[in-house]
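J.: sequence first, predicted model second:
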Amino acid sequence: MRINFRVFIRTLSSGGRLPPVKLTYQNMLKDPSIKYPPPKHINLPNRTWPNKVITKAPRWLSTDLRDGNQSLPDPMSVAEKKEYFHKLVEIGFKEIEVSFPSASQTDFDFTRYAVEHAPEDVSIQVLTQSREPLVRRTVESVKGAKKAIIHIYLATSDVFRDVVFGMSKEDAISKAVETTKLVRSLTKDDPSMNETEWNLEFSPECFSDTPVEFAVEICEAVKKAWEPTAEHPMIFNLPATVEVAGPNVYADQIEYFCTHITEREKVVVSTHCHNDRGCGVAATELGILAGADRVEGCIFGNGERTGNVDLVTVALNMYTQGIAPELDFSDLESVIEVSERCNKINVHPRAPYGGSLVVCAFSGSHQDAIKKGFSKAEERVKKGDIRWAMPYLPLDPKDIGRNYEAVIRVNSQSGKGGASWVILRSLGLDLPRHLQVAFSTLVQHKADSLGRELLTEEICQLFTNEYLHKSDPFHLVDFNITKVKDDREIKAVLASSTGEVTISGQGNGPISAFVDALSNKFGILFEVVNYSEHSLGSGSSSKAATYVELSYLNSNDKRVSKWGCGIHTDVSQASIEAILSVVNSLIDSKEISI
């Protein structure tokens, strides 16, 4: 849509009506390069970052309360900012950017709260523009802090200097040095302020679109004005304010800066990646490989436009590679709860690690692989091997406070592994494969009829109703087994609403004898097709779970089969209960007449 915005604004301000607007649409360009030139690549023939690996956690800075908060449609209240601040401290952040203190009295007051309540090892960082009254107000806001970082910034990209500020490179350097000297005079050079450990962070804003030679030049001038030491290095934050190229280009820019800035031991190089191209995490990780020491970002990636880098993802990516991130997400659910409530933005269900669905498998093949993975893991743990090797799950959900019940969820797309996993985790019943297949068909039909996934309780109830201890119309009162030559004879008492009945039969064991007794009772030839059993629990009081597949001739003289399950401390009675459950199901479905 094309609108003359000058006419639009002028008309609105005069209270008049807008003239009719003709809407026109433009298709995507066949040759976008005429409008969007490719990014400028860095001449770095001896780049080293591709051959490096991350071996330790960087320094972390959370800017949720500043960059994150300013991006919210409804900014956090003071109470919400306080709660969020304490959650960040609990997670383990040692550097927290809390506000733009000169922006409002609310931000100033919250900064004072953070100063008064921050642990001694936590640095309070505040942001200011390069204007003297704002700098003075900002320094005043953190007076008395144990550790404080004054963060100043200046746009250095050609497009911002030329288009927005009309500022030459020399003007930009002069302004950056002037502001640095002002901050220095108000902080570390002022004897009355020596109770605070002061530090300076300088950001050449839009570093990602700034010629790297100029970025180094302006930072050299700032460093000379601040005079950092190896014991107290200053921070150069190199932001991808707008992500204009691939993460490999950003890594080249970082490595160029790290290898060209002088007195490297006196500076901390920090990344601050936005996510315009969806590569914020990748750019951050490559930036660390390229030499960055510090990472700025937000929990779950909240931030201006497409967001800041997601610190949860960066940290847990390290964790799943065996690197301690030095941030504690053991109770990730509480972090999600605070973030969603205070930001009023939900974590996307598919967000890495934090999403509600990322540890869930609905696909049958995925579920089967995960179920087998857990079985193998149990075998390894018994041998003392706790290494995590799980199909589709790079992180053990329990490490971030989630349970295994959420790993497999069942809908109409799920296979036999999904439903059987739920039964195993909820009821302790390890279903034999053929029963898994039969039960999964029932589950899929149920999910289809409801048009949604089934809850754990619904799946367990469906299994119980269909297979387990189905005691209507007949239930077992008592039974007795005696030896007759090489066989076994059973006499069983069954009770129903019409009274008790005694049945008898013979076979080579209790199961075959009871099946014979039922065949005699109902005049139908039953046969055991499959039998399986396992113990539930351990010790002398443990129970046995038995699974019996019983075949019979239906009314069309076709041999079909059905499963039953029984549980009892006596394995023979558990088997009898399983067989009786099958017969009761057949009576209920009118396959058998009483």
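T.: Received the coordinates, thanks.
J.: going by C-alpha atoms from here, please, whenever you check contacts or count neighbours.
T.: Fine.
J.: could I get the buried residue list for the strand or helix carrying A377?
T.: Using DSSP states H and E, A377 falls within helix 364-382. Buried residues in helix 364-382, counted by 16 or more other Cα atoms under 10 Å: 364-371, 373-374, 377.
J.: need the residue closest to the centroid of this protein.
T.: The chain has Y353 as the residue nearest its centroid, 1.7 Å off, counting by Cα atoms, centre = their mean.
J.: show me what contacts it?
T.: By Cα atoms under 8 Å, 6 or more residues apart in numbering, the contact list for Y353 reads 312-313, 316, 359.
J.: give me that answer again for 10 Å
T.: Neighbour list for Y353: 300, 312-313, 316-317, 332, 359, 394-395, 397, 400 [criterion: Cα atoms under 10 Å, 6 or more residues apart in numbering].
J.: most surrounded residue in those residues?
T.: Within those, most neighbours by other Cα atoms under 10 Å means F300, with 27 neighbours.
J.: hold the first one in mind and look at this next one:
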Amino acid sequence: MSDRLFIFDTTLRDGEQVPGCQLNTVEKIQVAKQLELLGVDVIEAGFPISSPGDFHSVIEISKAVTWPTICALTRAVQKDIDVAADALKFAKHKRIHTGIGTSDEHIKYKFNSNREEIIERAVAAVKYAKKYVEDVEFYAEDAGRTDNEYLARVIEAVVKAGATVVNIPDTTGYCLPSEYGEKIKYLMEHVDGIHNAVISTHCHNDLGMATANTMAGVLNGARQVEVTINGIGERAGNTSLEEVAMILKCHKHIGIDTNINTQKIYPTSRMVSSLMNMPVQPNKAIVGRNAFAHSSGIHQDGVLKNVQTYEIIDPHDVGIDDNSIVLTARSGRAALKNRLHVLGIDLPQDKLDKVYEDFLKLADKKKDINDDDILLLAGADRSQNHRIKVDYLQVTSGVGVHSVASLGLSIAGEKFEDCASGNGPVDAAIKALKKIINRQMTLKEFTIQAISKGSDDMGKVHMQVEYDGHVYYGFGANTDIIAASVEAYVDCINKFKLD
């Protein structure tokens, strides 16, 4: 059994299935290159048959990345596999990831099938994929709720058919760590030829046990883990790459190594958070804002005497430099460029100049600029080509008076303006926006988050707006939370078609 653990990152596939967090191809390439720097062994680049965008992204990521294996997801369907193979044609190292549900729930309700037919379809898919690539991974969807004896039969059949990796997903996040560990152990002991393939874990966090289940799998013989940056993913998310990597780094006695350059963890986390407009919770392990913060007097005293009293991880080991340069209005382009580089972003000169202009404007509004502010500024150019833009916003509000907002929009170059009163400044501003757009839209969700602390901080606003039977997701960021709210609503509107 190898003491090398392979890291399979599915941020760009499973992670990108989070509503409102979709990336364009350029952004996906940016993330893929950062994952390469991080040391990820396998990048699951997408599900090619699902959309032209996913197909194109897999092609371009294959061209952009050098040494990691590029993986494409399919169902156990020949057409899926054909399209995946075509998308992977430029990959230096390619893998097709095919599979089918194996739990009784999936067999009966999803496929209206039986156990023997599922094994036949699984074997056929692996053999078909093997015609295109040598490296074929098979996933037994909902393996977490599949009884071990039948699961072992499926895995043995696909290994004999040529699968090089067998993925055992806890698709619903249902398993206890002891149960999941026993499942991996059972496969190691009961599948003939299992040592001809690598067992992979793919755990979801519905009950908060994704990382625990993953580690239980590793301790019982799994040698690939399927993870995402920041633990993002459908529903409650996936196993966090950073948690698995640092568990193994801290518990050296386990004797299992990864190829991860842990000092790239923090900048990678911040890049993904910024590009996907998905905040990292402050108390998130390893990469959260409070992960290395100590507020208790007893803790502070202990840390000042010896950092190891309350910290098992050196912040520098995950790329957090507590002596980093503080950026202010007096910082020059070189300091900004250097900080962007540390955060994994290298901009051409023209874009750097634009970001620097925006940086100076922001620096005039707040004392210190943090990494999240910089990442937001670096990503702001994504909205430059939007059809609808905010020209101006003026709001009057206070105690004992009605809030009134005046708003000016540029729609395809034509100027529009209107005003409205409302129950508070945000309500007034959105009502003015709706009067200009004049469409039946419904605000479904409205979330405000301050990036750090302080009254001068950048505020992030996430919105969901329903229009014509579809829900659209928008994002805005500004030191003025009312302006950020309008920007988020406009971001939603720019994503659906107006007559």
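T.: All right, it came through fine. Worth saying up front: this structure is predicted, and the values here are computed from it rather than measured.
J.: and the TM-score between them?
T.: Their TM-score after superposition, calculated using TM-score structural alignment, normalised by the length of structure 2, is reported as 0.62; 323 aligned residues with a Cα RMSD of 2.0 Å.
J.: any idea how far the helix holding A377 of structure 1 is from the chain center?
T.: Mean-position distance between helix 364-382 of structure 1 and its chain equals 21 Å (Cα atoms, centre = their mean, to the nearest Å).
J.: related to what we said a few turns ago, need the buried residues of helix 364-382 of structure 1 in a markdown table (columns: distance to E527 of structure 1).
T.: Output for the buried residues of helix 364-382 of structure 1, formatted as a markdown table (distance: Cα to Cα, whole Å):
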| residue | distance to E527 of structure 1 |
| --- | --- |
| G364 | 31 |
| S365 | 32 |
| H366 | 35 |
| Q367 | 32 |
| D368 | 30 |
| A369 | 33 |
| I370 | 34 |
| K371 | 31 |
| G373 | 35 |
| F374 | 34 |
| A377 | 37 |
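J.: kindly state which residue of structure 1 is aligned to N277 of structure 2.
T.: Using TM-score structural alignment, the equivalent of N277 of structure 2 in structure 1 is K344.
J.: just list the residues touching its match, thanks.
T.: Contacts of K344 of structure 1 (Cα under 10 Å, 6+ apart): 72-76, 338.
J.: can you do 7 Å?
T.: Listed by Cα atoms under 7 Å, 6 or more residues apart in numbering, K344 of structure 1 has no contact partners.
J.: quick check: V269 of structure 1 touching A290?
T.: No: if you go by Cα atoms under 7 Å, V269 of structure 1 and A290 don't touch, sitting 10.2 Å apart.
J.: and of the buried residues of helix 364-382 of structure 1, the nearest to E489 of structure 1?
T.: Nearest to E489 of structure 1 among these, counting by Cα to Cα, is K371 at 40.8 Å.
J.: need the counterpart of that closest one in structure 2.
T.: Per TM-score structural alignment, K371 of structure 1 is aligned with L304.
J.: and that match, how far from N114 of structure 2?
T.: Using Cα to Cα, to the nearest Å, L304 of structure 2 is found at 63 Å from N114 of structure 2.
J.: do S2 of structure 2 as well
T.: Distance of S2 of structure 2 to N114 of structure 2, computed by Cα to Cα: 36 Å.
J.: how many neighbours does the spatially closest residue to T66 of structure 2 that is not a sequence neighbour have?
T.: Distances taken as Cα to Cα, 6 or more residues apart in numbering place K92 nearest to T66 of structure 2, at 6.7 Å, with adjacent residues excluded. By the criterion of other Cα under 10 Å, K92 of structure 2 has 14 neighbours.
J.: against S123 of structure 1, how distant is the alignment partner in structure 1 of K92 of structure 2?
T.: K92 of structure 2 maps onto K146 in structure 1, with residues paired by TM-score structural alignment. For K146 of structure 1, the distance to S123 of structure 1 (Cα to Cα) stands at 7 Å.
J.: K183 of structure 2 maps to what in structure 1?
T.: So K183 of structure 2 corresponds to Q253, using TM-score structural alignment.
J.: tell me how many other residues crowd that match.
T.: Q253 of structure 1 has 26 neighbours, counted by other Cα under 10 Å.
J.: K224 of structure 1 now?
T.: Close neighbours of K224 of structure 1, defined as other Cα under 10 Å, add up to 12.
J.: where does it land in three-state SS?
T.: Under DSSP: H, G, I helix; E, B strand; the rest coil, the three-state class of K224 of structure 1 is helix.
J.: map it onto structure 2.
T.: For K224 of structure 1, the aligned residue in structure 2 is K160 (criterion: TM-score structural alignment).
J.: that match and R153 of structure 2: what is the separation?
T.: Separation of K160 of structure 2 from R153 of structure 2 (Cα to Cα): 11 Å.
J.: helices of the stretch 201-350 of structure 2, residue ranges please.
T.: With DSSP state H, counting those that start in this stretch as the criterion, the stretch 201-350 of structure 2 has helices at 210-219, 241-250, 265-275, 297-305, 333-342, 349-363.
J.: which residues belonging to the fifth one are considered buried?
T.: When you say that, I think you mean helix 333-342 of structure 2. 336-337, 339-340, 342.
J.: closest one of those residues to A216 of structure 2?
T.: V342 (34.0 Å).
J.: now that closest one: closest residue in space, sequence neighbours ignored.
T.: Distances taken as Cα to Cα, 6+ apart place P267 nearest to V342 of structure 2, at 6.9 Å, with adjacent residues excluded.
J.: farthest pair within the contacts of Y353 of structure 1?
T.: F300 and P394, at 18.4 Å, using Cα to Cα across these.
J.: more neighbours: S2 and N114 of structure 2, which one.
T.: N114 (13 against 10).
J.: for that one, what is the corresponding residue in structure 1?
T.: Match for N114 of structure 2 (TM-score structural alignment): S168.
J.: and that match, what is it in contact with?
T.: Contacts of S168 of structure 1 (Cα under 7 Å, 6+ apart): R161.
J.: what about the residue nearest to T66 of structure 2, which helix or strand?
T.: Here K92 of structure 2 is covered by no helix or strand, with elements defined by DSSP H and E.
J.: count of residues packed around the equivalent of V115 of structure 1 over in structure 2?
T.: When structure 2 is aligned by TM-score structural alignment, V115 of structure 1 is paired with S62. S62 of structure 2 sits with 26 neighbouring residues when counted by other Cα under 10 Å.
J.: likewise for G564 of structure 1?
T.: A count of neighbours around G564 of structure 1, defined by other Cα under 10 Å, yields 29.
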